[in-house]
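Novice: have a look at this fold, sequence not included:
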């Protein structure tokens, strides 16, 4: 199983954005990451700064970790591509219809994913895909 370090994840986003801006050939995963980064102009200065690999983004200082945010987007795109957990694609499609904007629906999925991961960590249990899908379905007004 692929389990990149914090620095590897950050390097991936920084290198991918550099390659995209230089119009270099991108892998399919880099293409998806580039599309995600493009949706977040507020993070462009960060992914354009190689020193950002070492920056901290403490939530207690009111900061959102842009690399975590981008990583969650990437995870959701992968989940949607294979409908895993089962039902995530249908729930997401419903969220898109309800929100009228794919990026807004992605943020609904991000919140649902974050809540599920937080609960799993808090309880010391494995992540629960069914809970995640139900949460997104609720956000889409289906439950």
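Specialist: Arrived safely. Remember, it's a predicted structure, so these values are computed and weren't measured experimentally.

Novice: every contact and neighbour count from this point should use C-alpha atoms.
Specialist: Noted.

Novice: may I ask you to name the longest helix in this structure?
Specialist: helix 102-123 (DSSP state H).

Novice: adding another structure so you can compare the two:
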């Protein structure tokens, strides 16, 4: 299993942005990341310098959101949907996207559910509960 470091993730997104701007060929995962980068022009400046990105700190106290975490969550959810793992996420995200009229907005809501699942797992010391994650997305799709 590939476990990239924080720096690896930041350099990956910066490299995808560089390749986009240079109109270079993208690998499939890079193309998926590029789609999410395109939908977040507010992050383009932060993706322009990999060394600065690696050194950057994103704290709640500073009121800065972490563009790399945000893009990584988009990418993770997209991959989960593609392979329907955890089982049922494909349908749950599709229902939420239909309800919201936007896949992008559905992904943002799914991110909240993903964050809750990870937080609960870390707090309890138990494995992530994929069923609770899917239930959270489904509940959002029905309100």
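Specialist: Okay, I see it. Nothing here was measured: the structure is a model prediction, and the numbers come from that model.

Novice: could you list the buried residues of the longest helix of the first structure?
Specialist: Of the residues in helix 102-123 of the first structure, those buried under the neighbour-count criterion (16 or more other CA atoms under 10 Å) are 105-113, 116-117.

Novice: what about residue 93 of the first structure, how many neighbours?
Specialist: Using other CA atoms under 10 Å, the number of residues around residue 93 of the first structure comes to 16.

Novice: in contact with the residue lying closest to residue 71 of the second structure once chain neighbours are set aside, which residues?
Specialist: Closest residue in space to residue 71 of the second structure, ignoring its immediate chain neighbours: residue 36 at 6.7 Å, by CA to CA, 6 or more residues apart in numbering. By CA atoms under 8 Å, 6 or more residues apart in numbering, residue 36 of the second structure lies in contact with 71, 74-75.

Novice: mapped onto the first structure, which of these hold?
Specialist: Here is what carries over to the first structure from those, by both residues aligned by TM-score structural alignment, their matches' CA atoms under 8 Å: 71, 74-75.

Novice: mind checking which of the residues you listed land in strands?
Specialist: Members of those lying in strands (criterion: DSSP state E): none.

Novice: need the residues you listed in TSV (columns: distance to residue 60 of the second structure and neighbour count).
Specialist: What follows is those, written out as TSV (distance: CA to CA, whole Å; neighbours: other CA atoms under 10 Å):
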residue	distance to residue 60 of the second structure	neighbour count
71	17	21
74	20	22
75	22	20
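
Novice: would you list the buried residues of helix 102-123 of the first structure in JSON lines and tack on distance to residue 32 of the first structure?
Specialist: Below are these laid out as JSON lines (distance: CA to CA, whole Å):
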{"residue": "105", "distance to residue 32 of the first structure": "17"}
{"residue": "106", "distance to residue 32 of the first structure": "14"}
{"residue": "107", "distance to residue 32 of the first structure": "16"}
{"residue": "108", "distance to residue 32 of the first structure": "19"}
{"residue": "109", "distance to residue 32 of the first structure": "17"}
{"residue": "110", "distance to residue 32 of the first structure": "16"}
{"residue": "111", "distance to residue 32 of the first structure": "20"}
{"residue": "112", "distance to residue 32 of the first structure": "21"}
{"residue": "113", "distance to residue 32 of the first structure": "19"}
{"residue": "116", "distance to residue 32 of the first structure": "24"}
{"residue": "117", "distance to residue 32 of the first structure": "23"}
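
Novice: leaving out sequence neighbours, find the closest residue to residue 49 of the second structure.
Specialist: In this structure, residue 49 of the second structure finds its nearest non-sequential neighbour in residue 14, 6.9 Å apart by CA to CA, 6+ apart.

Novice: next: residue 80 of the first structure.
Specialist: residue 89 (5.2 Å).
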